[in-house]
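Asks: I would like to see how this sequence folds:
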Amino acid sequence: MKFTALATASMLTLSFLLCGMTARAASPSDLAEPHLKSGDDKAKKQDNEGAIADYSKAIEIDPSSATAFTRRAKAWQAMRDYDRAITDYARAVELAPGKAENHFLIGFCHLNKEEHAAAIPSLTKAAQLDPGNAPVYMLRGMCRSRTNDKAGALEDYTRFIELNPKLKTWGYLSRGGIKASMDDLPGALADCNKAIELDASQYLAYQRRADIHFCLGKNAEAERDLRQSLQLAKPEEALYPHLHLFALQARLGDPASGRDLRDFWNDHHKIFGDQAPPVSIIQFLLGRLSEQDLLAAAKATNPQKNDGQHCEAWFLAGMKHLASGDKQQAVDCLEKAVATHADMAAEHAMARAELARLETLK
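Replies: Purely as a prediction, here's the structure:
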């Protein structure tokens, strides 16, 4: 009996000691978990600063946690602090290199910073790790198009169309834009037709198709599509359809050119604030801004954006001169639009088409 009691006491003591050892030996991952959960709760409530504080505590406890770095990166990203987000995603990649999501999100952050070339390697790695992830191809297609890799962009948009039936409309519109920039206007038109067939409620699909009709010299079809685009667009979406309608009316010598734009602007100008360059373009077209001030407003620090904005400005300046009967000044402006080399802009293709049309009229 004494031996049994002693053995029992010894077992209880050993069990107690083992429990104590287990508690003392809790892993950093276990200790960090409450901070991760607290951070997640705050992130759901859009308290990103609070979430970052909790994730930072988790990282302090467990600096090997790829999860903690990823979640903190997402909080930085939600606050549009893309540099810190990229740094944390990169650390997560070091800790868990096989996770496609972190590579994808590094690319996404670079894209938001308009660092298109920098985004491509991360998006390519994401595609290698998860080849069935459709958004990777859409984002990489965007980046490739902005770095003038048109063949690569065409391939990516085609892959996106294959992988994402629900969003095929946007794939066709994106691919159509690439085809238009490559002067494959029939191919671009076919893609726009397909996009409208899939979803006839998208104002942008009609605007894009109108731009292609403009380039093909199909003026009636272009006007019909622009009118349909304006019917579908919300006021904040209707600015470019109105600008392109102005360009078409200027081509046709329509006395209404400027009237539709003026009526729209008088009704909705407060929506746009002082956005440049679209607002400055409208002010110029309505005679409220000089051409010199228009071009100054088109300047941007990003070279590609700078080219695109100047292309828009020169194209629409040219069409305004055309509307006023000054063909030579119109040609000069259109040639400057083409000289920007912003050939991914719809206005670049439209300027080339208008120059070719004016050449035939000589």
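
Asks: From here on, just use CA atoms for contacts and neighbour counts.
Replies: Will do.

Asks: From Ala78, how far off is Glu49?
Replies: 10 Å (C-alpha to C-alpha, to the nearest Å).

Asks: want to put them side by side, so please do this one too:
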Amino acid sequence: MSEMIEKWIKEGVKHCENAKFEEGVKCFNKALEKEPNHTTGLHNRARALSRIGQLEAALADFEKLTQLFPTHASFIGDYAVALHLNDKNELALVHFEKALQLEPTNPYRYSSRAFFKDRTGDLEGAISDYEKAVEMDPEDAIALNNKGLVEEKLGYKDQAKQSFDRSNSLVGYDPTKTNPLPKTENKAPKFTPTKPTNRWEVMKSVFTKDGFKDFAKFTKGLLNGKKD
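Replies: I've put the predicted structure just below:
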């Protein structure tokens, strides 16, 4: 039975890697019917459900994961994002803070909280958290870019330009050229300073170079320009 469960999960992940998230969910459902607390199955199903906009169902899976693993910062951080996207901001803040307390030296945790603060109107607080993230990881191009976005909102044009210039330099992006490409594939992808147009863009913006590594693998290709 365990071999069949692993087979379903593997198939589900493969579907998701090919952007067939609904098919992925079906596979994860089969596995979780047999083993309801399977960690990998729950986490991947939660991610896939988020990807297709079934946020309440995703929230339930993330919540279960945090109950099973109350000190797992990644599960708690994902749960915080899902809570925020479901307009449960007070509870979301509690979990962003908890994830940061569990991993106080992880710059991704500061970027996560910065994302939340930006989305809920605490722009100065968001800048402060992004600055902390960049201080801990000076090569985090996404945090620099997102910091520039917030600075732009506040009218801090000089600071925003500096943030964007540093981010562009890290990814090898030259805004004066047509169809620029990163110099190397292992650099963080460039997120241009535009307002997110859908929930996936919102979720994507929170994940920094290190924190998003596993999620990027799960959604192979989606960060490099493929459409929903």
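
Asks: With both chains overlaid, what TM-score comes out?
Replies: Overlay of the two chains. TM-score (TM-score structural alignment, normalised by the length of the second structure): 0.75; 197 aligned residues with a C-alpha RMSD of 2.9 Å.

Asks: do you know how far Glu201 of the second structure is from Ser50 of the second structure?
Replies: Taking C-alpha to C-alpha, one finds Glu201 of the second structure at 12 Å from Ser50 of the second structure.

Asks: let me fix that: His84 of the second structure
Replies: From His84 of the second structure across to Ser50 of the second structure, the span is 12 Å (C-alpha to C-alpha).

Asks: cool, Asp165 of the second structure as well?
Replies: Between Asp165 of the second structure and Ser50 of the second structure the computed distance is 32 Å (C-alpha to C-alpha).

Asks: Kindly report the same for Asn37 of the second structure.
Replies: Taken as C-alpha to C-alpha, the span from Asn37 of the second structure to Ser50 of the second structure is 19 Å.

Asks: any idea where the helices of the second structure begin and end?
Replies: 2-17, 21-34, 39-51, 55-68, 73-85, 89-102, 107-119, 123-136, 141-153, 157-171, 199-206, 213-218 (DSSP state H).

Asks: can you list those in a markdown table and add distance to Pro193 of the second structure?
Replies: Shown next, in a markdown table, are those (distance: least, C-alpha to C-alpha, whole Å):
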| stretch | distance to Pro193 of the second structure |
| --- | --- |
| helix 2-17 | 27 |
| helix 21-34 | 28 |
| helix 39-51 | 22 |
| helix 55-68 | 26 |
| helix 73-85 | 21 |
| helix 89-102 | 24 |
| helix 107-119 | 14 |
| helix 123-136 | 15 |
| helix 141-153 | 6 |
| helix 157-171 | 8 |
| helix 199-206 | 11 |
| helix 213-218 | 20 |
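
Asks: of all the ones you listed, which lies closest to Pro180 of the second structure?
Replies: For the helices of the second structure, the distance to Pro180 of the second structure is smallest for helix 157-171, at 9.9 Å, taking C-alpha to C-alpha.

Asks: residues of the closest one that come out buried?
Replies: Ala160, Lys161, Ser163, Phe164, Asp165, Arg166, Ser167, Asn168, Leu170, Val171 (16 or more other C-alpha atoms under 10 Å).

Asks: quick revisit: of Glu201 and Ser50 of the second structure, who's got more company?
Replies: Ser50 (21 against 13; other C-alpha atoms under 10 Å).

Asks: That one matches what in the first structure?
Replies: Mapped onto the first structure by TM-score structural alignment, Ser50 of the second structure lines up with Ser145.

Asks: quick one: contacts for its match?
Replies: By C-alpha atoms under 8 Å, 6 or more residues apart in numbering, the contact list for Ser145 of the first structure reads Gly152, Ala153, Ile178, Met344.

Asks: Repeat the analysis, applying 7 Å as the threshold.
Replies: With contacts defined as C-alpha atoms under 7 Å, 6 or more residues apart in numbering, Ser145 of the first structure is in contact with Ala153.

Asks: where's whichever helix in the first structure runs longest relative to the chain centroid, distance-wise?
Replies: Ranked by residue count and defined by DSSP H, the top helix of the first structure is helix 2-24. Relative to the chain's own centre, helix 2-24 of the first structure is displaced by 64 Å; criterion: C-alpha atoms, centre = their mean, to the nearest Å.
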